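Chemist: Okay, predicted coordinates and the sequence, questions at the end:
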Amino acid sequence: MATGLGLSEGVLALEEQDLFWKRVDIESAGGTALLLLHGAGVAGGLTWGPMIELIAPRPTLLVPDLRGAGRSRDPDGIERPFTIDQVVEDIVALLDDQRVERCEVVGYSFGGLVAMRLKQRLGERIESTTLIEPGLLERADQAEMRCVRQGYHRAAARVRSGTEVEAGIVDFLDLIAPRRSRHPYIERVAIARLAERPLGFANALDCLAQAVCRLDCEEVIAAQRHVLCLVGGKSPETLRDYHHALAAARDDWECVEIGGADHSLPFQKPRRIAALLDRASAMRAASLR
């Protein structure tokens, strides 16, 4: 049984952002530190809370709130647009501040794009990456993906209007999870999660759309090492096919399709994801012996 449990939280005061974080330390745990990066508009604790207790003990587990979500805010409280590289620099500063020299990273959706860019920025400091339907890899045809991402801008504009927040969120859900359950309760829960900070969510959507147009996707992919991709069996076929094709082309890239899930994998399948994370980490550790 793991002993020496330490729980802490705080705010890292950066020039342009007060970055909120939570941390779990277990003295007796082996392995590598784990960084968990959430998706657009939904805070780290809400995304990863159910999964943290299911993951095998780690020496350090770090969960920040990315820009636009949770308790991370501009120092003056104003919701401002941001770029993907600003978000990445926030996380680099957090890793330095928390003295996390090397880590494994899990990135979901928007956080998946951050994780990929973080690996590109930090290289071997990121030992492995688990990508849960990352924002950069929704389909192979990048020109087509840029067209689809214009829908993110339109959804963000409706959210930002203040009078069409729910309609804009539904537009976004229709883009990323067209085969999701339409049960009224489940839909209300999903909308409520994303409406907690509507302007922050809208800024994250614009950030995603801009990143797809600006980044060289092939360069970002080439920088990745030791990747596990998780996709939902109910997610669009174009997304699933692309991830399977990436895995087929790379010896260090694995894709696992999780049946019965759509884009909301961390909320729908936390136990399954935790088991896959533990398996990937154990296999990685065994390969280094």
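Modeler: Noted; the coordinates are in hand.
Chemist: can we go C-alpha only for contacts and neighbour counts from here?
Modeler: OK.
Chemist: Could you give me the buried positions within the host helix or strand of Val231?
Modeler: Element membership for Val231, per DSSP states H and E: strand 227-232. Of all the residues in strand 227-232, those buried under the rule 16 or more other C-alpha atoms under 10 Å are 227-232.
Chemist: Which elements pack onto that strand?
Modeler: Secondary-structure packing of strand 227-232 (3 or more C-alpha pairs under 8 Å, 6 or more residues apart in numbering; DSSP states H and E): strand 126-132, helix 237-249, strand 253-258.
Chemist: from the ones you listed, which stretch is densest packed?
Modeler: strand 126-132 (a mean of 26; mean count of other C-alpha atoms under 10 Å).
Chemist: quick one: contacts for Glu127?
Modeler: 102-105, 225-226 (C-alpha atoms under 8 Å, 6 or more residues apart in numbering).
Chemist: Over to Gly151?
Modeler: Gly151 touches 171-172, 175, counting by C-alpha under 8 Å, 6+ apart.
Chemist: That one - that's part of a strand, no?
Modeler: No. Counting by DSSP: H, G, I helix; E, B strand; the rest coil, Gly151 is not part of a strand but helix.
Chemist: So Ser264 versus Leu173, what's the distance?
Modeler: According to C-alpha to C-alpha, to the nearest Å, Ser264 and Leu173 sit 10 Å apart.
Chemist: Which one's more surrounded, these two?
Modeler: Neighbour count, other C-alpha atoms under 10 Å: between Ser264 and Leu173, Ser264 has more, with 22 against 19.
Chemist: thinking again about what came up before, same list, the contacts of Gly151, but as JSON lines with secondary structure, neighbour count and distance to Ala29 please.
Modeler: Shown next, in JSON lines, are the contacts of Gly151 (DSSP: H, G, I helix; E, B strand; the rest coil; neighbours: other C-alpha atoms under 10 Å; distance: C-alpha to C-alpha, whole Å):
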{"residue": "Asp171", "secondary structure": "helix", "neighbour count": "19", "distance to Ala29": "43"}
{"residue": "Phe172", "secondary structure": "helix", "neighbour count": "20", "distance to Ala29": "40"}
{"residue": "Leu175", "secondary structure": "helix", "neighbour count": "16", "distance to Ala29": "40"}
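Chemist: adding another structure so you can compare the two:
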Amino acid sequence: MRVVGGLVRPAEIPCSAWGSGPPVLLLHGITTSSADWAEIAPALATGRQVLAYDQRGHGDRADVGPYSLDRLTEDVTAFLDARGLAKVDLIGHSMGGVVAMRFALAHPSRVRSLLLISATAEPVSPVPAEVILRLATVGRERGMAALAQIIDRIDNSLPFRSKPQRDRFRHDFARTSVEAYATLGRELSQYPSMLDELARLDIAALVMVGEHDTPLRSAAVRLAGTLRRARFVVVPDAAHAPHLENPTHCLAAILAHLDTADDADVRSTEPGEFSHMTVPTMPVRDVLTEAYGRVHRLVHDALASLRPGTFVHQIEPGTNSIAWLVWHLTRIQDHHIADIMGEPELWADPQWATRTGVERDVSTRGQGDGPDEIAALAKADSDGVSAYHDAVMARTFGYLSGVTEAELARIIDTSYTPPVSVGVRLVSVLSDNLQHAGQALFVRGMHERMEQAR
């Protein structure tokens, strides 16, 4: 394989192709491959030439590096140039959508229209960069196939897919370069917003998001409201991969867009309006998932790249450390989510006391702790506490994904007046966690400031 300046020569990017006619290029998401388009590509190819290739670090090109969103965008240019394609319709899923937007901003005259599936123009990663890096460590140590099995168990969107689709997901994930996963996953959680630039882009666009893709729904609405010529579609009975989870509805929306992308009425008359907009709703479960996701991100902000000693630092003797604050808020959440679900607490598994270095039994959650108990966490392990928090959050998100209004109204504690429902308890835990996560960030800031002053 010949490489020039880190870029594979254009002719060396193989692709799958269907049909003939005006070209449509499909860009897949992270840890998948061009095989992801198999359900809809043949139907799209009626009167069109549909093309799809494996992005670098993925599928048959897993060994092609280096990895960055810039490199992926440059590959689009190289691919089109090699085939003499002056202008295409670009369809991108997730990371592929980000690449499609970057290409459209760099080469607007080469894009007839944009179709953005489960993609955002700003970082809205449900998995913080620090978690991506820890997962990548698992991939390096145990292999990407083992990591695929872990993701398959915790990804709330995968239940919307058929068994063959889940099998292919694990197969494609296992083939992905672990370095591509680490580098691109981190970049997707940190890249600069493109919204201001996209507001000036005069290209017809379709923004599509799954009904159950909770982390991306709000950002997808912002994206559609920013683009000057946008349609917006919410795909029912779908999560993060509508083209797999509800291909019939997804295909109908894509074909309608491709057939009318040149129509004058696609243009919105005012910023924030959408042509042919499917008005999204936001169920209470999505609000709660978004809110708990904020706690998750705040905790990882507090734990990311800590200086030595910061994790267990106390501003004054007897005050709360980051170690105690994160352990305590996670224990509270673990206890109440387990109670709501009627399941044992995760802390009941002895591995967590061992991994966190916090030798406390399942009956203790930190309420009423004094200076001695807080100081006892001086030997706590930040990676272990973070992993425990991630496990509790994964369980919480799994529960919230299926919660109903009837479940939220269920009474679980009659010792209060009025009695406490599931919904009230979830909000109570959320309120407590936000306070403690904010305190952890404050302690971190104070310690870093003290260290800088020395």
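Modeler: Received it, and whenever you're ready, just let me know what you need. Quantities reported herein were computed from a predicted structural model and do not represent experimental measurements.
Chemist: care to give me the TM-score?
Modeler: Once superposed, the chains reach a TM-score of 0.76 (TM-score structural alignment, normalised by the length of the first structure), with 259 aligned residues with a C-alpha RMSD of 3.2 Å.
Chemist: per the alignment, Leu230 of the first structure corresponds to what in the second structure?
Modeler: Aligning on TM-score structural alignment places Leu230 of the first structure opposite Met208 in the second structure.
Chemist: Would you confirm that that match contacts Val235?
Modeler: Yes. Using C-alpha atoms under 8 Å, Met208 of the second structure is in contact with Val235, at 7.1 Å.
Chemist: Would you quantify the distance from Ile169 of the first structure to Gly135 of the first structure?
Modeler: Taken as C-alpha to C-alpha, the span from Ile169 of the first structure to Gly135 of the first structure is 16 Å.
Chemist: Now do the strand holding Val231 of the first structure against strand 126-132, angle only.
Modeler: 10 degrees (axes from the mean of the first three to the mean of the last three C-alpha atoms, to 10 degrees).
Chemist: Measure how strand 227-232 of the first structure sits relative to helix 237-249, angle-wise.
Modeler: 150 degrees.
Chemist: Quick one: average offset of strand 227-232 of the first structure versus the second structure, please.
Modeler: Superposing on the second structure places strand 227-232 of the first structure at an average distance of 1.1 Å from its equivalents, by mean C-alpha distance after the TM-score superposition for the first structure.
Chemist: Show me what that strand is in contact with.
Modeler: So strand 227-232 of the first structure is in contact with 128-133, 240, 243, 252-263, 265, 280, going by C-alpha under 8 Å, 6+ apart.
Chemist: swap in stretch 272-289 of the first structure?
Modeler: 31, 51, 54-56, 130, 228, 266.
Chemist: Stretch 175-191 of the second structure too?
Modeler: 30-32, 56-59, 62-63, 65, 67-69, 95, 122-125, 127-130, 132-133, 136, 139-140, 144-145.
Chemist: What's the PyMOL syntax to select whichever of those are buried?
Modeler: To isolate the buried members of the contacts of stretch 175-191 of the second structure in PyMOL, using 16+ other C-alpha under 10 Å:
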select buried, resi 30+31+32+56+57+58+59+62+65+67+68+69+95+122+123+124+125+127+128+129+130+132+133+136+139+144+145
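Chemist: Among the contacts of stretch 175-191 of the second structure, which lie within helices?
Modeler: 69, 95, 129-130, 132-133, 136, 139-140, 144-145 (DSSP state H).
Chemist: With distance to Asp36 of the second structure as added columns, please give the residues you listed in CSV.
Modeler: Output for these, formatted as CSV (distance: C-alpha to C-alpha, whole Å):
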residue, distance to Asp36 of the second structure
Leu69, 20
Met95, 13
Ala129, 25
Glu130, 27
Ile132, 22
Leu133, 25
Ala136, 22
Gly139, 22
Arg140, 25
Met144, 18
Ala145, 18
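Chemist: Return the member of these nearest to Ile374 of the second structure.
Modeler: Nearest to Ile374 of the second structure among those is Glu130, at 25.4 Å by C-alpha to C-alpha.
Chemist: I'd say the closest one and His300 touch.
Modeler: Yes. With contact defined as C-alpha under 8 Å, Glu130 of the second structure and His300 form a contacting pair (7.1 Å).
Chemist: and the closest residue to Glu164 of the first structure other than its chain neighbours, what does it touch?
Modeler: Spatial nearest neighbour of Glu164 of the first structure, excluding adjacent residues (C-alpha to C-alpha, 6 or more residues apart in numbering): Arg158 at 5.2 Å. By C-alpha under 8 Å, 6+ apart, Arg158 of the first structure lies in contact with 164-165, 167-168.
Chemist: Out of these, which is nearest to Arg188 of the first structure?
Modeler: Ala167 (12.1 Å).
Chemist: Compute the inter-axis angle for the helix or strand where that closest one lies and helix 237-249.
Modeler: Applying DSSP H and E as the criterion places Ala167 of the first structure in helix 165-176. On the basis of the same axes, to 10 degrees, helix 165-176 of the first structure is oriented at 50 degrees to helix 237-249.
Chemist: relative to helix 165-176, how tilted is the following helix or strand past helix 165-176 of the first structure?
Modeler: Next helix or strand after helix 165-176 of the first structure toward the C-terminus (DSSP H and E): helix 184-194. With the same axes, to 10 degrees applied, the angle from helix 184-194 of the first structure to helix 165-176 works out at 100 degrees.
Chemist: quick one: helix 184-194 of the first structure to the second structure mean distance?
Modeler: Averaged out, helix 184-194 of the first structure is 5.2 Å away (mean C-alpha distance after the TM-score superposition for the first structure).
Chemist: now what about that helix, what contacts it?
Modeler: With C-alpha under 8 Å, 6+ apart, helix 184-194 of the first structure has contacts from 40-42, 166, 169-170, 181, 201.
Chemist: What's Arg284 of the first structure aligned with over in the second structure?
Modeler: Using TM-score structural alignment, Arg284 of the first structure lines up with Ala261 in the second structure.
Chemist: cool, and Gly112 of the first structure?
Modeler: Using TM-score structural alignment, Gly112 of the first structure pairs with Gly97 in the second structure.
Chemist: superposed on the first structure, where does the helix or strand that contains its match end up, distance-wise?
Modeler: Under the criterion of DSSP H and E, Gly97 of the second structure resides in helix 95-106. When the first structure is superposed, helix 95-106 of the second structure averages 1.0 Å from its matched positions, counting by mean C-alpha distance after the TM-score superposition for the first structure.
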